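Student: got a structure for you, letters missing:
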């Protein structure tokens, strides 16, 4: 065989991931809050970008303004697009019955101010400490103990180790802790759950020997071993029920009353409204869209007077970046709208009847319907929300796999299971098999094991546990 080396020229096409293409992909998956932060930074960096419409009588910035903007951009460092947080919920595994307001979003200013003004647990306890004792050593020791409490109000550090670190005796540390345990909220300063409940019962004058025995055997309460509890406490069934009811009225984590609750307001990126003819109108939320324009008149004026090569290079970079950003934002908006319109089309029955009418829908089915890649649809669905007449839901809420036995959405089946259990009567608790039969009568073919799997995912106890709880309440 005759071999020889030779040069050949071949033409071909390939997709190159340019830096601007990578940035465009990142822009697609940002939430509106992250996008607003990025656009605001670009407005500060790029003098050719203008927020909103440029007034006709607006003065044209001078060369000095351009040079100041150049210095500010150089001081800001290289441009970077923030990466979005990891998705909390997989489209095929999202829990059914999510609250309409669940998700990431901006905190409204008035809510943030209200939370910022709340008194913390340590401040509340220190105010009581100032009134409780005038002994400087005891007050100093009490302050250390207060700051050693966790957010639930428990002392998580070993008291003996804390006393050794502060150079006091264990007895002095114990006295200071007893002082703290007498403060409000009742139960604060406890070292474990039993001590927390005991403090609250003692203040109510309900800590009798039987209750002390019950607190010493909380593991039996967790196992719901009522026969053993009656034996160790020396009480009958009626007295035990009263004691358990008393414990349920206590606060196991007293410090959480001073921890501001996480307030998330889910702002929709897409609005879905019902038209007069019964169809659905899908539009972008104008409140979440950044409005920026390329100020070409500014570019024209500056280009006439700029002289230095480095200034010309910066001006050219600003023009290129501004053009890219305006195009990318427009493409991002059209892509989101296209994906959202297909979601509404495939899940039309949800918008008419609710969660029980959710259909199985995957990223691939949406991507094939609109001629996009599956990864693009995934990026669009990340960190976005759709506002409907039935509440605001994360976009990934509408994606759900089908059940193994039929063409029903797993979320719709889970929602129906939750409804059936919520409507059951104490004397007619539904077993998993009974739930499967009720679903079958509604046209939903699911096996008993599938019902059990969805029920466990919803954190709903078994029929035996629910029946036992009904008996306890009775």
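Tutor: Structure received. Keep in mind it's a predicted model, so treat the numbers as computed, not measured.

Student: rest of the way, CA atoms for contacts and neighbours
Tutor: Noted.

Student: Test my guess that residue 401 contacts residue 364.
Tutor: No. If you go by C-alpha atoms under 8 Å, residue 401 and residue 364 don't touch, sitting 11.3 Å apart.

Student: who's in contact with residue 292?
Tutor: 49, 50, 51, 52, 53, 326 (C-alpha atoms under 8 Å, 6 or more residues apart in numbering).

Student: swap in residue 69?
Tutor: Applying C-alpha under 8 Å, 6+ apart, the residues near residue 69 are 44, 45, 46, 47.

Student: For PyMOL, write the selection for the buried entries among the contacts of residue 292.
Tutor: Restricted to buried positions by 16 or more other C-alpha atoms under 10 Å, the PyMOL selection for the contacts of residue 292 reads:
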select buried, resi 49+50+326
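
Student: Farthest-apart pair in the contacts of residue 292, please.
Tutor: 53 and 326 (13.4 Å; C-alpha to C-alpha).

Student: Put this next to the previous one:
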């Protein structure tokens, strides 16, 4: 067979994922907080984008929201325009359209004027800082508390350096989350030296701080009250037996009688496994749902988007027309056209994202109306393909939409992925059961146990579930029980016996 060169023309179809399409796909899986941060960055980068600050009625769909057009001051986007070397004079902007941001301050400095820091929010005026008084009255954090004690500990400069590194590695619960061997290697000092500094820090308040695990944390607290002895050490070395309530094994290992063991266990329970929890930390962010579901008087379920989580931006058409006329060079014209195209794309992508979330959420509510009406026992098996086929989308799109999105229902706030559960076959060919509803039934059976005779083994739970129409294997029951953190039947009997 001879080899040779030749030219051929072939025609075919293919999907090209442009950067804008990739970005649109990325927007689908962002949470409301991540989306807000992304939009905020785009607002700073693109001078033709403007945030709509007006109130929006919750009952109106996203595509029905009125978007009034307002002007942006030229100075507000001077930094972005400077990247494109746009020439604009102050005469092009009316006094009412001038901004008070960084661009306005720069212009005032170039003009030799004075800047009113109380109006621009600059430093030097504590009265303009609403959080100044709150910062003074804020209780210290755990790191600040440890740093204050370090200042009066009388350590050498080298020890202070090591101590500062170790304190920075403490989490909000008070545990040391750094490997001291890695710290010693990074700082170029001996391991014994770092351990000596750690011993000093473990003597700081609160007792138990700077521990590397729960056992060491409890031991430090017992040493602080002079209650750490060989019996206590043996008990702390076998916390797994204490969790299983194997008192017979603990009595043998600790060498004590029943009364002494009960007192030792009571002392352990009086300690705190989170010594840093009492100190100030950043308050947890409130979970804001992306979708609301409410029942209408006719018994139907109404699904609507939470407009508070939807960034509302618009393209400033009048400002675009103004700067387009002022663009002189090809670089300036390219900058304006690219900014305009990006702004239009972002507005359309946000609108499409909102519609997609609403469409997927509405289908999930339609599929799981039994859960909303009667509870978790009526949660149906559901997968991505069922929803995707119903709304005419791809499974990957549904997966991205349901990631990091939450829906507020009369039964609480749930992640959209919560409603996708595997199916457990029913006996005698009945309708399949949701795995979540089966877990709920197992939890209910265990919670109903009051005496030792009431405790159900995994085999007994399988029999009860099969009698109720659920065809399930014993290993599946054991897996669900462990996922619910329910101890075995032996441990539950022992617990009931001790508490009786």
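Tutor: Ah, there it is. This structure is a prediction, so every number in the text was calculated from the model and none was measured.

Student: For the contacts of residue 292 of the first structure, give me JSON lines that also has distance to residue 235 of the first structure.
Tutor: As requested, the contacts of residue 292 of the first structure are exported to JSON lines (distance: C-alpha to C-alpha, whole Å):
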{"residue": "49", "distance to residue 235 of the first structure": "78"}
{"residue": "50", "distance to residue 235 of the first structure": "78"}
{"residue": "51", "distance to residue 235 of the first structure": "74"}
{"residue": "52", "distance to residue 235 of the first structure": "75"}
{"residue": "53", "distance to residue 235 of the first structure": "78"}
{"residue": "326", "distance to residue 235 of the first structure": "76"}
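
Student: Which of the contacts of residue 292 of the first structure are still contacts in the second structure?
Tutor: Cross-checking those against the second structure gives 49, 50, 51, 52, 326 as conserved contacts, using both residues aligned by TM-score structural alignment, their matches' C-alpha atoms under 8 Å.

Student: any idea which of those is the one closest to residue 63 of the first structure?
Tutor: residue 49 (15.5 Å).

Student: What is the burial count for the closest residue to the closest one other than its chain neighbours?
Tutor: In space, and not counting its chain neighbours, residue 49 of the first structure is closest to residue 294: 5.0 Å by C-alpha to C-alpha, 6 or more residues apart in numbering. Residues near residue 294 of the first structure, counting by other C-alpha atoms under 10 Å, number 23.

Student: any idea how far the residue mapped onto residue 294 of the first structure from the second structure lies from residue 117 of the second structure?
Tutor: Under the alignment (TM-score structural alignment), residue 294 of the first structure pairs with residue 315 in the second structure. Using C-alpha to C-alpha, to the nearest Å, residue 315 of the second structure is found at 31 Å from residue 117 of the second structure.

Student: circling back to that earlier point, ok, of the contacts of residue 292 of the first structure, which one's closest to residue 196 of the first structure?
Tutor: residue 51 (56.3 Å).

Student: what sits in contact with each of residue 53 and residue 326 of the first structure?
Tutor: Common neighbours of residue 53 of the first structure and residue 326 (C-alpha under 8 Å, 6+ apart) are 292, 293.

Student: higher neighbour count, residue 401 and residue 364 of the first structure?
Tutor: Between residue 401 of the first structure and residue 364, counting by other C-alpha under 10 Å, residue 401 is the more crowded of the two (19 against 14).
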